[in-house]
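> Okay, structure incoming, though there's no sequence with it:
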């Protein structure tokens, strides 16, 4: 690409390619309401592309252009670390952090002039984030069919929204959640899920972290151990 399109149209074209690439990845994260969504990943991709293009302005007498790329990787590492949440029983945000890191690589590819490669990489990342996750849930990790019974305070409907959000995140929405309102104002809900053991543990931990949830009981479906 470099040497074919004159400046400044080349830089404009590469910046637009970076924005589009970031949008392709960020749209999937935004749909799942992740901390790094559409605008964040568009800016990560554009910023990485801009720093890479700036690095081409350096010559051997003024600096080492390779250092710019190294600093991009380091800086993005700090940004990704901020997306990782850790508590006593669960670690979340690893996929988001990896997505930020890989999106920066896509931006660097665009800034280096590999326009088609950057777009192809963004499409490949979008495939990994969508198709691979579904395949992982269906085929890996020792699937378990479990009925989860919850007792929670409705909190003006907010708790149910949070529970439904977790069901969507963990792809546990195949069956309707059964709801029963109790005389004391609390709500009993029953959910049937079919998930890998690791994802089931993460779902249960996330449900337990909801302040309004008072009790959680699980039972296997179909006599599974």
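Received the coordinates, thanks. Please read all numbers here as calculations on a predicted model, not as lab measurements.
> use CA for all of it now, contacts and neighbours both
OK.
> center of the chain, which residue is that?
With distances taken as CA atoms, centre = their mean, residue 96 lies nearest the centre of the chain, 3.9 Å away.
> residues in contact with the residue nearest to residue 148 when sequence neighbours are not counted?
Using CA to CA, 6 or more residues apart in numbering and skipping the chain neighbours, the partner closest in space to residue 148 is residue 218 (4.6 Å). Neighbouring residues of residue 218 by CA atoms under 8 Å, 6 or more residues apart in numbering: 146, 147, 148, 149.
> sec struct for the second one, please.
Of the three states, residue 147 takes strand according to DSSP: H, G, I helix; E, B strand; the rest coil.
> State the distance from it to residue 111.
Between residue 147 and residue 111 the computed distance is 50 Å (CA to CA, to the nearest Å).
> ok, these two, which is more surrounded?
Legend: neighbour count by other CA atoms under 10 Å for residue 147 and residue 111, higher for residue 111 (30 against 16).
> try this one next to it:
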């Protein structure tokens, strides 16, 4: 069994590695930031220590069979509850998946440190930071190229449906990838958000003009695509 000094060192390293990932999330002002990642990593490290060394006094007892991996394995599934909270707190919009994944990753780092796998834990920390900070600009650039065009329509209540929208957009109806209809503050109006896959600027302007010409459409605005 390792000594108390080694255990404290492992817990401190887990806090350090968790803080490195947490600082990147803190920089973007996510709910799960520096302290959350540190706590997850340290907690996972301690669970690993308990799993590996906490039952030494009963080992060898007749009728007692121990599996050191059982307690640590619960971290893998248990961290999902915390990760889900970082997603659900943002309401109906699915965001926070990356932060949830980073929490899951630092839990794995904590388990690795707790088991004494310092080099894999350090390497994983570096890879996680590289993925979170280094890959993001390329991901955003790719999304910008793939992003379509969105329109927010203010229409008279009960006048717009999927069928009528297809009629208004004509040959471009097949480019509609999302249609959301919600009530407006005015009880006589509704807000329709329509997202199209990528269209040439001239086609977008033509669509906007056609929609504005409809007697049931009160206003047409650009929405995030």
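Done, it's in. As the structure is a prediction and not an experimental result, all values here were calculated from the model.
> The helix or strand hosting the residue nearest to the centre of structure 1 maps to which residues in structure 2?
Taking DSSP states H and E as the definition, residue 96 of structure 1 sits inside helix 94-111. Mapped onto structure 2 using TM-score structural alignment, helix 94-111 of structure 1 spans residues 97-114.
> so after the helix holding residue 96 of structure 1, what's the next helix or strand?
Remark: after helix 94-111 of structure 1, the chain's next helix or strand is helix 115-127, criterion DSSP H and E.
> with structure 2 superposed, average distance for the helix holding residue 96 of structure 1?
The superposed helix 94-111 of structure 1 is, by mean CA distance after the TM-score superposition for structure 1, a mean 0.7 Å from where its aligned residues fall in structure 2.
> now the angle between helix 115-127 and that helix, please.
Counting by axes from the mean of the first three to the mean of the last three CA atoms, to 10 degrees, helix 94-111 of structure 1 lies at 170 degrees to helix 115-127.
> secondary structure class for the residue nearest to residue 147 of structure 1 when sequence neighbours are not counted?
The shortest distance from residue 147 of structure 1 to any non-neighbouring residue, by CA to CA, 6+ apart, is to residue 192 (4.4 Å). Assigned with three-state DSSP, residue 192 of structure 1 falls in the strand class.
> just checking, residue 192 of structure 1 touches residue 150?
No. With contact defined as CA atoms under 8 Å, residue 192 of structure 1 does not count as touching residue 150 (11.4 Å).
> burial count for residue 72 of structure 1?
Residue 72 of structure 1, neighbours per other CA under 10 Å, totals 20.
> That one and residue 8 of structure 1: what is the separation?
Here residue 72 of structure 1 is placed at a distance of 23 Å from residue 8 of structure 1 (CA to CA).
> Could you give the residue range in structure 2 aligned to the lengthiest helix in structure 1?
Counting residues, the longest helix in structure 1 under DSSP state H turns out to be helix 9-31. Aligning helix 9-31 of structure 1 against structure 2 (TM-score structural alignment) gives residues 5-27.
> follow-up on the earlier one: so the helix holding residue 96 of structure 1 versus helix 9-31, what angle?
170 degrees.
> How much space separates the counterpart of residue 64 of structure 1 in structure 2 from residue 203 of structure 2?
Taking TM-score structural alignment, residue 64 of structure 1 has residue 67 as its aligned residue in structure 2. From residue 67 of structure 2 across to residue 203 of structure 2, the span is 64 Å (CA to CA).
> now do residue 53 of structure 2
Taken as CA to CA, the span from residue 53 of structure 2 to residue 203 of structure 2 is 67 Å.
> Now do the strands in structure 2.
Here structure 2 has its strands, by DSSP state E, at 149-156, 176-183, 189-196, 217-223.
> now these in JSON lines, with distance to residue 162 of structure 2?
Output for the strands of structure 2, formatted as JSON lines (distance: least, CA to CA, whole Å):
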{"stretch": "strand 149-156", "distance to residue 162 of structure 2": "13"}
{"stretch": "strand 176-183", "distance to residue 162 of structure 2": "8"}
{"stretch": "strand 189-196", "distance to residue 162 of structure 2": "10"}
{"stretch": "strand 217-223", "distance to residue 162 of structure 2": "14"}
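> who wins for proximity to residue 168 of structure 2 among those strands?
With CA to CA as the criterion, residue 168 of structure 2 lies closest to strand 217-223 of the strands of structure 2, at 10.6 Å.
> So for the closest one, what gets flagged as buried?
By neighbour count on 16 or more other CA atoms under 10 Å, the buried set for strand 217-223 of structure 2 is 217, 218, 220.
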